[in-house]
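**Q** need coordinates for the below:
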Amino acid sequence: MTMRRIRTIGDPVLRTPCEPIAVVDDRVRRLVDDLLETVDQEGRAGLSANQIGVGLRAFSWNIGSEIGYVINPRLVEVSEDDQDGPEGCLSVPGLWYPTRRALYARVVGADLDGNEVVVEGAGLMGRCLQHETDHLDGRLYLDRLDRATHGEAMRALRARL
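**A** Predicted coordinates:
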């Protein structure tokens, strides 16, 4: 297992949709180990494979006392009820903006043995599941901001350059 470097905004891997994992081999097992180790830090709720430079559909989470992963996740359900709260991203360090998400989300995928995995939750877990599946589709949370907030975020990013 290796703690991996987080790719940040501007890296094209973050804007490229990830490929499904067709075969679980040693490379995929190492990827999952690295995702679990890298997400297991204070203040980290989730981590997608492309955030560590790997264009495959997998992510890990660290919510409350639960750390886990899912391979080839598909967002299959979100609630009509929503939440609007501050959201940040390891790939957009130091910036937090109010982001509207569904309150509840459910993801279906697989584990390393090919067994179906269902991950669901409300609040922070629901937000995490949506955030990480967005990453795997090549989207950042900044893409979900309203127009005025998006402009503010872009100005803040330019000021850092």
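
**Q** C-alpha from now on. contacts and neighbour counts both.
**A** OK.

**Q** can you give me the helices in this structure?
**A** Assigned by DSSP state H, the helices in the chain fall at 26-39, 124-136, 147-160.

**Q** residue 98: which of these is closest?
**A** Of all the helices of the chain, helix 147-160 sits nearest to residue 98, with 8.1 Å by CA to CA.

**Q** helices and strands around that closest one, which ones?
**A** On a contact count with 3 or more CA pairs under 8 Å, 6 or more residues apart in numbering; DSSP states H and E, helix 147-160 meets strand 92-102.

**Q** now residue 74: how far from residue 9?
**A** According to CA to CA, to the nearest Å, residue 74 stands 24 Å off from residue 9.

**Q** any idea which of the helices of the chain gets closest to residue 103?
**A** Nearest of the helices of the chain (CA to CA): helix 124-136, 6.0 Å.

**Q** mind listing residues that contact the closest one?
**A** 14-18, 45-51, 55-59, 61, 63, 73-75, 101-107, 120, 140-141 (CA atoms under 8 Å, 6 or more residues apart in numbering).

**Q** check stretch 148-161 too.
**A** By CA under 8 Å, 6+ apart, the residues outside stretch 148-161 that reach it are 95, 97, 142, 143.

**Q** I have a second one here; can you model it like the first so I can compare?
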Amino acid sequence: MALRNLRFNGDELLRKKSKEVTTIENKIKILLDDMLETMYENDGVGLAAPQVGVLKRVVTIDVDDGNVYRMINPKIISSSGEQTDQEGCLSVPEFRGDVTRPMNVTAVYTDENGKEVTIVAEGLLARCICHEIDHLEGVLFIDRAVNIEKK
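**A** Reported below is the predicted structural model:
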């Protein structure tokens, strides 16, 4: 595993749409490991591949619920409810803002072994899934946030 350099707001790559992963090769597994190490080193709870300069639909999440999520090609298939809370982002480290997201989401993704997984998430995990999938679409939390304040 290795630390990867984070990309920051203003980097054009963060505004591009990521490409689907068509084959789960060893380099995707290495990317997932590196992303987790980079996320932990920077005290994050989620990280998307574009944040480390890779335009692939790959996400890692650890909200301290006893699970570590390594998501390839994640998609939200349903959502319900609403929650508004403060968000930050490793790619926009100096700011926080209130973002409204679904309270509950059901998502599907492929794991690093090629198995399709369906996840039903609520609260912080649902928020993180939405936030990280936004990154895959070239959207930053500051595009959705109100009451943005400098940390």
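
**Q** circling back to that earlier point, for PyMOL, write the selection for the buried entries among the contacts of helix 124-136 of structure 1.
**A** This is how PyMOL selects the buried members of the contacts of helix 124-136 of structure 1, with burial counted by 16 or more other CA atoms under 10 Å:
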select buried, resi 14+15+17+18+45+46+47+48+49+50+51+55+56+57+58+59+61+63+73+74+75+101+102+103+104+105+106+107+120+140+141
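
**Q** spatially central residue in structure 2, please.
**A** Central residue of structure 2 (CA atoms, centre = their mean): residue 132, 2.2 Å from the mean position.

**Q** corresponding residue for that residue in structure 1?
**A** Residue 132 of structure 2 maps onto residue 132 in structure 1 when the alignment is built from TM-score structural alignment.

**Q** its match and residue 105 of structure 1, how far apart?
**A** In terms of CA to CA, residue 132 of structure 1 sits 12 Å off from residue 105 of structure 1.

**Q** go on, residue 115 of structure 1?
**A** The spacing between residue 115 of structure 1 and residue 105 of structure 1, counted by CA to CA, is 20 Å.

**Q** for residue 44 of structure 1, same thing?
**A** According to CA to CA, residue 44 of structure 1 and residue 105 of structure 1 sit 19 Å apart.

**Q** max-length strand in structure 2?
**A** strand 69-80 (DSSP state E).

**Q** that one: which residues count as buried?
**A** Buried, per 16+ other CA under 10 Å, within strand 69-80 of structure 2: 69, 70, 71, 72, 73, 74, 75, 76, 79.

**Q** kindly report the same for stretch 126-140 of structure 2.
**A** Those would be 126-133, 135-140, for stretch 126-140 of structure 2 by 16+ other CA under 10 Å.

**Q** same question for stretch 152-161 of structure 1.
**A** residue 153.

**Q** what of stretch 78-86 of structure 1?
**A** For stretch 78-86 of structure 1, burial by neighbour count (16+ other CA under 10 Å) applies to 78, 82, 83.

**Q** for stretch 3-19 of structure 2, same thing?
**A** Buried-residue list, stretch 3-19 of structure 2, by 16+ other CA under 10 Å: 3, 4, 6, 7, 8, 9, 13, 14, 15, 17, 18.
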